[in-house]
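In: Take this sequence and fold it.
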Amino acid sequence: MGSVSFLPYIISVRRERGLPTALFAEDGKEDEMENNRFALGVLAVGLGGCAQSSAPAQSANTMLGSTLSPGAEVRVQECTEGLSTREVNDHLAMVFDLEQSYHELVACGGLVVSLAVAVIEVVVSLAEDPSGGLPWGLSREGGAYISEPGGAGSTVMAARFFFGDDYEVGAEGDLVEDNVFALKSYLENPQLDFDYTTGEVLIRYDRRGPLVELLGFGSTPPRPLRLNVHNVGRLTREIEKLRIESTVVVDDARPNSSVVYEIESESMALGQLASGDGFDFEVVASSAWSDAPEQEMETRVWEVGFHNRRGGGLNGDIEFVVEGGAFAYQGLFEYQNDTWPRTTVTCAD
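Out: Got it, this is the predicted structure:
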């Protein structure tokens, strides 16, 4: 009963703060638990996507046949003289494998955003099963939330949350060790009621959880907790200060090459991500190699970020050089707020 009257407050506050309201039915016909289940269902899709990627089919390049993606520009005549088209294609196959593997960044960037929104929704809904825990596809180890690998290759993402302000439970920058997805971390056994005399929503609960301060009412909120149009904005103010960082490790066995890289996403506040802000990926290590022909790839430039608009995508450049075999070449992936790059391949300097 209380949840129905509570929804307009949540919707108005989220609109004022630029947060999405699609998960909340304004007519009150959907209860908050269903809304939260929907949010976690969207999250599950993101988890599956980070573990496997799909790519556009290889198509004929105007110069070199079948090993490059549509629109790739190839200028390697000077360093491939005397080689057959097939030999050149075999050497360039690594480029297509890199394109496909780096597409993981799009899915994993979307997963970071989905995790941020899911945490906010858990707090906003106040109707998640207290005995519940992690969204589907995640395991939890020592404060890290780890996506399960899947697909042909092995992609593992570990996300961590850090306090964005000073609290009794932890200082700004400290790792949040309690489960941010479990409602009992905030309030144990919450039950909603409605006070018809004051028009307030009452949240009755058994005990305060370790992360109760993230509800915005201090370390000792009253019992019951009273929400009204004047104070409901507190409910997400503190949780949106939480910061998320992620590490992605990809060990990808592609048809022609082995691609291995580790990246880290910059620290971002949950509220920033929920409002549509993007973030940068920093490379820790990146390599690729093939046995036939014997080649090795070295990354020269990695300046790539995830943009969180229109479904998400990448922006920035990746430059690399491939050595070994019959000739060496260099490549450039230019991402222009898109999911696939504009690819250029030339003879190595």
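In: can we go C-alpha only for contacts and neighbour counts from here?
Out: Fine.
In: contacting residues for E282?
Out: The contact partners of E282, by CA atoms under 8 Å, 6 or more residues apart in numbering, come to 263-266, 302-304.
In: From E200, how far out is it?
Out: Going from E282 to E200 by CA to CA, to the nearest Å gives 46 Å.
In: just checking, what packs against the top helix by length along the chain?
Out: Counting residues, the longest helix in the chain under DSSP state H turns out to be helix 104-125. Secondary-structure packing of helix 104-125 (3 or more CA pairs under 8 Å, 6 or more residues apart in numbering; DSSP states H and E): helix 32-50, helix 234-237, strand 243-253, helix 270-274, strand 294-307, strand 313-324.
In: do you know how far V45 is from S154?
Out: For V45 relative to S154 (CA to CA), the value is 17 Å.
In: same check, this time on T343
Out: From T343 to S154 the distance is 25 Å (CA to CA).
In: So those two - more neighbours on which side?
Out: Set T343 next to S154 and count neighbours by other CA atoms under 10 Å: T343 wins out with 21 against 16.
In: quick one: the more buried one and E73 touch, right?
Out: Yes: T343 is within contact range of E73, at 6.2 Å (criterion: CA atoms under 8 Å).
In: Also this sequence, please, to line up against the first:
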Amino acid sequence: MRRPLKIALVAGESSGDILGAGLMQALKIRYPDIEFIGVGGPRMEAEGLTSYFPLERLAVMGLVEVLGRLPELLARRRRLVDSLLEARPDAFVGIDAPDFNLGLELKLRRAGIKTVHYVSPSVWAWRQKRVLKIREACDLMLTLFPFEAQFYDEHRVPVRFVGHPLADTIPLQADRAAARAALGLPGECQVVALMPGSRGGEVARLGELFLAAAERLRAVRPGIRFVLPCASPERRAQLESMLAGRDLPLTLLDGRSHEALAACNAVLIASGTATLEALLFKRPMVVAYSVAPLTFRILKRLVKSPYVALPNLLAQRLLVPELLQEAATPDALAQALSPLLDNGDVQTEGFDLIHRTLRCNASEQAAEAVLGLVGQA
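Out: Modelled structure (predicted):
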């Protein structure tokens, strides 16, 4: 009897945990006895992953910020290489986290293990020479967006555009009234969703800023309401401390970010995957971001793309406002957001076409690609 198929996966943060869980579900449909090892979060563990250590140990953002964690990250990668070489999986799938996973993939591929990288790093935007390492490290790149696949084709890296799982799960038309009823929000008033990020560092940099912008917006729109989904109990506590002394008609939610997006009229949002979610819910948005000053100066020199926000990258034009670093002031954010409450359709009219382009049954396509690589399709 043949042994069960064994797939190793490593995800570096919660968005990767979601992608990994979807891929694992699709693989289990074809191979119910498949085994999963590696590193993942609660969703991947619920699908059967034996995780060598908690996903949270890999979750770190920024160029400067990672330096304090570098010794730990390198030590964990060395131990992980040894564990995976001993386990000899049929394939390894690195999910995002390129600075961690590409080095891991390189060592495993040199040892004869098939490697897949799921979610392209922003190599088309900055540090383009990384494509040489990617070509050497992975047998196959799986991209979420079509413009990424075009880049890899041009650089002779085996690639497959699989679409984005969020585009599969989010309906083409969201029911605002039902979402408001579920959240206990009035049906008629204007609602703004505040989404300052899921990481503690993001909330530390953007939370106070977003709340101050909400206060400015309320001053000119007295009947407005706000919702703010909290990614975890820790983020909720962090935001509750920021709300002390403020008089805002704001509802903190435990998770439920999709309901917040469905319920709102517009979104003030941190740059990242959440901007894609806002686009898929067809909600007008203002995008803001802030990192350590030194990190920003380095990125400004390196980044070749004129855009940061995913909606703009997908549209290849300035579709949504981007306010970064010093440009992201409470007044500027409120001024950019206010007209969207009356005339948001001007911004969102192209969102539906992007949604349909990304709606490709991504997890199933990714599973088919992985199985094809190991000769089991």
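In: TM-score of the superposed pair?
Out: With the length set by TM-score structural alignment, normalised by the length of structure 1, the two chains reach a TM-score of 0.25; 143 aligned residues with a CA RMSD of 6.3 Å.
In: the strands in the stretch 151-300 of structure 1, which residues?
Out: Ranges of strands in the stretch 151-300 of structure 1, per DSSP state E, counting those that start in this stretch, are 154-162, 187-188, 191-195, 200-204, 207-208, 225-227, 243-253, 258-269, 279-291, 294-307.
In: One more: the stretch 251-377 of structure 2?
Out: With DSSP E, counting those that start in this stretch as the criterion, the stretch 251-377 of structure 2 has strands spanning 266-270, 285-289, 322-324.
In: Now tabulate those strands in a markdown table and tack on distance to L27 of structure 2 and mean neighbour count.
Out: A markdown table is the format used below for the strands of the stretch 251-377 of structure 2 (distance: least, CA to CA, whole Å; neighbours: other CA atoms under 10 Å):
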| stretch | distance to L27 of structure 2 | mean neighbour count |
| --- | --- | --- |
| strand 266-270 | 33 | 26 |
| strand 285-289 | 35 | 26 |
| strand 322-324 | 38 | 20 |
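In: okay if I get those as TSV plus distance to L337 of structure 2?
Out: TSV is the format used below for the strands of the stretch 251-377 of structure 2 (distance: least, CA to CA, whole Å):
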stretch	distance to L337 of structure 2
strand 266-270	7
strand 285-289	6
strand 322-324	11
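In: Minimum distance to I37 of structure 2: which of these has it?
Out: strand 266-270 (32.3 Å; CA to CA).
In: which helices and strands does the closest one pack with?
Out: strand 191-195, strand 285-289, helix 330-337.
In: Dump the ones you listed into a markdown table; add distance to Y118 of structure 2 as well.
Out: Below are those laid out as a markdown table (distance: least, CA to CA, whole Å):
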| stretch | distance to Y118 of structure 2 |
| --- | --- |
| strand 191-195 | 25 |
| strand 285-289 | 25 |
| helix 330-337 | 34 |
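In: Out of those, which is closest to K107 of structure 2?
Out: Comparing those by CA to CA, strand 285-289 comes nearest, at 34.5 Å.
In: got the angle for that closest one vs helix 330-337?
Out: Put simply, strand 285-289 of structure 2 runs at 150 degrees to helix 330-337, going by axes from the mean of the first three to the mean of the last three CA atoms, to 10 degrees.
In: so what does the one helix or strand K133 of structure 2 maps to touch, helix or strand wise?
Out: K133 of structure 2 is part of helix 130-137 when elements are defined by DSSP states H and E. Packing contacts for helix 130-137 of structure 2, counted by 3+ CA pairs under 8 Å, 6+ apart, involve helix 98-110.
In: helices and strands around whichever helix or strand comes after the helix it packs on, which ones?
Out: Later in the chain than helix 98-110 of structure 2, the nearest helix or strand by DSSP H and E is strand 114-118. Packed against strand 114-118 of structure 2 by the contact rule (3+ CA pairs under 8 Å, 6+ apart) you find strand 91-95, helix 98-110, strand 140-143.
In: ok, 10 Å please
Out: If you count contacts as 3 or more CA pairs under 10 Å, 6 or more residues apart in numbering; DSSP states H and E, strand 114-118 of structure 2 packs onto strand 6-11, helix 14-30, strand 91-95, helix 98-110, helix 130-137, strand 140-143, strand 159-161, helix 362-373.
In: what's around S15 of structure 2, how many residues?
Out: Under the criterion other CA under 10 Å, the count of neighbours that S15 of structure 2 has is 14.
In: Could you do Q191 of structure 1 as well?
Out: Neighbourhood size, Q191 of structure 1 [other CA under 10 Å]: 16.
In: ok, and the closest non-adjacent residue to it?
Out: R204 (5.1 Å; CA to CA, 6 or more residues apart in numbering).
In: Hmm, L192 and that neighbour touching each other?
Out: Yes: if you go by CA atoms under 10 Å, R204 of structure 1 and L192 touch, sitting 6.4 Å apart.
In: Pretty sure R218 of structure 2 sits against D331.
Out: No: applying CA under 10 Å, one finds R218 of structure 2 not in contact with D331, separated by 11.6 Å.
In: which neighbours do these two share?
Out: Common contacts of R218 of structure 2 and D331 (CA atoms under 10 Å, 6 or more residues apart in numbering): A212.
In: could the strands of the stretch 151-300 of structure 1 be laid out in a markdown table, adding distance to L68 of structure 1?
Out: Formatted as a markdown table, the strands of the stretch 151-300 of structure 1 follow (distance: least, CA to CA, whole Å):
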| stretch | distance to L68 of structure 1 |
| --- | --- |
| strand 154-162 | 23 |
| strand 187-188 | 54 |
| strand 191-195 | 58 |
| strand 200-204 | 58 |
| strand 207-208 | 57 |
| strand 225-227 | 58 |
| strand 243-253 | 18 |
| strand 258-269 | 17 |
| strand 279-291 | 16 |
| strand 294-307 | 16 |
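In: right, so of those strands, which gets closest to G109 of structure 1?
Out: Closest to G109 of structure 1 of the strands of the stretch 151-300 of structure 1 is strand 294-307 (CA to CA; 6.0 Å).
In: helices or strands up against that closest one?
Out: By 3+ CA pairs under 10 Å, 6+ apart, strand 294-307 of structure 1 packs against helix 85-102, helix 104-125, strand 258-269, strand 279-291, strand 313-324, strand 329-338.
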